[in-house]
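> Provided below for reference: sequence and predicted model.
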Amino acid sequence: MTGVSQTWSSFMPAPFLATDPAFADLLDSSFTRLVGRPLIPTHGTEAEPAHWLYERAPFCVLAHNTADDPIFIYGNKAVQRCFEYDWEELTRLPSRLSAELPNREERQRLLDIVRRQGFIGDYTGIRIAKSGRRFVIENAIVWELFDDAGTRHGQAAMFASWHDISE
């Protein structure tokens, strides 16, 4: 991420962040450094990478900032469908509210591990949609968002597999 002066750590996103090339680069470069493979494919995407990640990615990507009570600052269209929030709703939502109260401690333990280790590659956990629908995300990768200068901007998650919980 060269020439980027934007800091997203306490940033309340505007609609442009959805397809902002610098933010997509932050997601991709931090993922690549930590996980060892790119988040955004270098071939096979006919659209600009940020637009592809937001509109067409066949997996969910979401990120929150570094506030004491982190707020989601990004959620691609797949996340919006999964969690049933549009961009404006999602990017005002404290990320802790993506888990039900009994599951928030488990979620916080995960985030603490990610903070210490840089990423975790096989997370499974229960989440809740806007409607109250409960679902399990499987094999999620959760990682720290660090730019090339080492500035921490938050945490992100990517998952391609989820299923509703039957009552």
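Received, thanks. Residues are numbered from 1 along each chain as shown.
> For the rest of this, base every contact and every neighbour count on C-alpha atoms.
Fine.
> middle-most residue in the chain, spatially?
Nearest to the mean C-alpha position of the chain, by Cα atoms, centre = their mean, lies Leu62 at 2.1 Å.
> got another, please set it beside the one above:
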Amino acid sequence: MILPNGGVGVGPDHAERLIHSYRRLTGNELLPGPESSGSLTERLFLSPIVVLSHGTEDDPVLNYGNQAALNLWEMDWETFTRTPSRYTAEEMERTQRVQLLKKVQEQGYADDYTGIRISRSGRRFYIKKATVWNITDEDGRYAGQAACFSEFEYC
């Protein structure tokens, strides 16, 4: 299997930012289990937990999605990482999404999010118990937001 390489937000630095920001804010591990089973980047990409993130643009663009996220949204890496994150939700769900992201921006994270999302082909799915958190770099500067969840059902 070929893992994504190159591009914005890819590689060990971004994987570490996601994992360390999650741990610092929630007190939990994003990747539970033994650390000796592959590189951090590989473990995150192959995790069964859906993990995705976007950058800091005015209209944030997705900059990471692990294989579970790519499968769920029915996109390849190149398409996913060129997609404005607002397009992961249907238009009628975007107001709720904006409110959530503002809450996360102010509080650091939210661990109780539920909402409807839509794949590239138009397939709707209901996310349950998602955690959304702010990503910070090594110097504590804001670097975007990420989300993870393992529970969803198709609508």
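Perfect, thanks for sending it. Note that the coordinates shown come from a computational prediction; the quantities given were computed from them, not determined experimentally.
> Once they're superposed, tell me the TM-score.
Here the TM-score of the superposed chains, computed with TM-score structural alignment, normalised by the length of the second structure as the reference length, equals 0.92; 151 aligned residues with a Cα RMSD of 1.6 Å.
> just to revisit the earlier point, what kind of secondary structure is the alignment partner in the second structure of the residue nearest to the centre of the first structure in?
When the structures are aligned by TM-score structural alignment, the residue of the second structure matched to Leu62 of the first structure is Leu52. When the structure is reduced to helix, strand and coil (DSSP: H, G, I helix; E, B strand; the rest coil), Leu52 of the second structure reads as strand.
> got the contact list for Leu52 of the second structure?
62-66, 69, 146-148 (Cα atoms under 8 Å, 6 or more residues apart in numbering).
> one step back: nearest spatial neighbour of the residue nearest to the centre of the first structure, skipping sequence neighbours?
Here the nearest residue to Leu62 of the first structure in space, its sequence neighbours aside, is Gly75; by Cα to Cα, 6 or more residues apart in numbering that works out to 4.2 Å.
> Check the gap between the one you found and Arg104 of the first structure for me.
Taking Cα to Cα, to the nearest Å as the measure, Gly75 of the first structure and Arg104 of the first structure are separated by 19 Å.
> between those two, which one's more packed in?
The neighbour count for Gly75 of the first structure versus Arg104, taken as other Cα atoms under 10 Å, is higher for Gly75 (26 against 17).
> What's the match for Lys77 of the first structure in the second structure?
Under the alignment by TM-score structural alignment, Lys77 of the first structure pairs with Gln67 in the second structure.
> Might you report the residue contacts of its match?
Gln67 of the second structure makes contacts with 45-47, 50, as judged by Cα under 8 Å, 6+ apart.
> one step back: going by distance to Ser21 of the second structure, which of the contacts of Leu52 of the second structure wins?
Within the contacts of Leu52 of the second structure, distances to Ser21 of the second structure taken as Cα to Cα reach their minimum at Ala146, with 9.4 Å.
> what's the helix or strand for Asp68 of the first structure?
Counting by DSSP states H and E, there is no helix or strand that carries Asp68 of the first structure.
> Ok, the one 5 residues further on next?
For Ile73 of the first structure, the enclosing helix or strand under DSSP H and E is strand 72-75.
> My guess is Asp147 of the first structure contacts Thr32. True?
No: counting by Cα atoms under 8 Å, Asp147 of the first structure stays clear of Thr32, with 11.5 Å between them.
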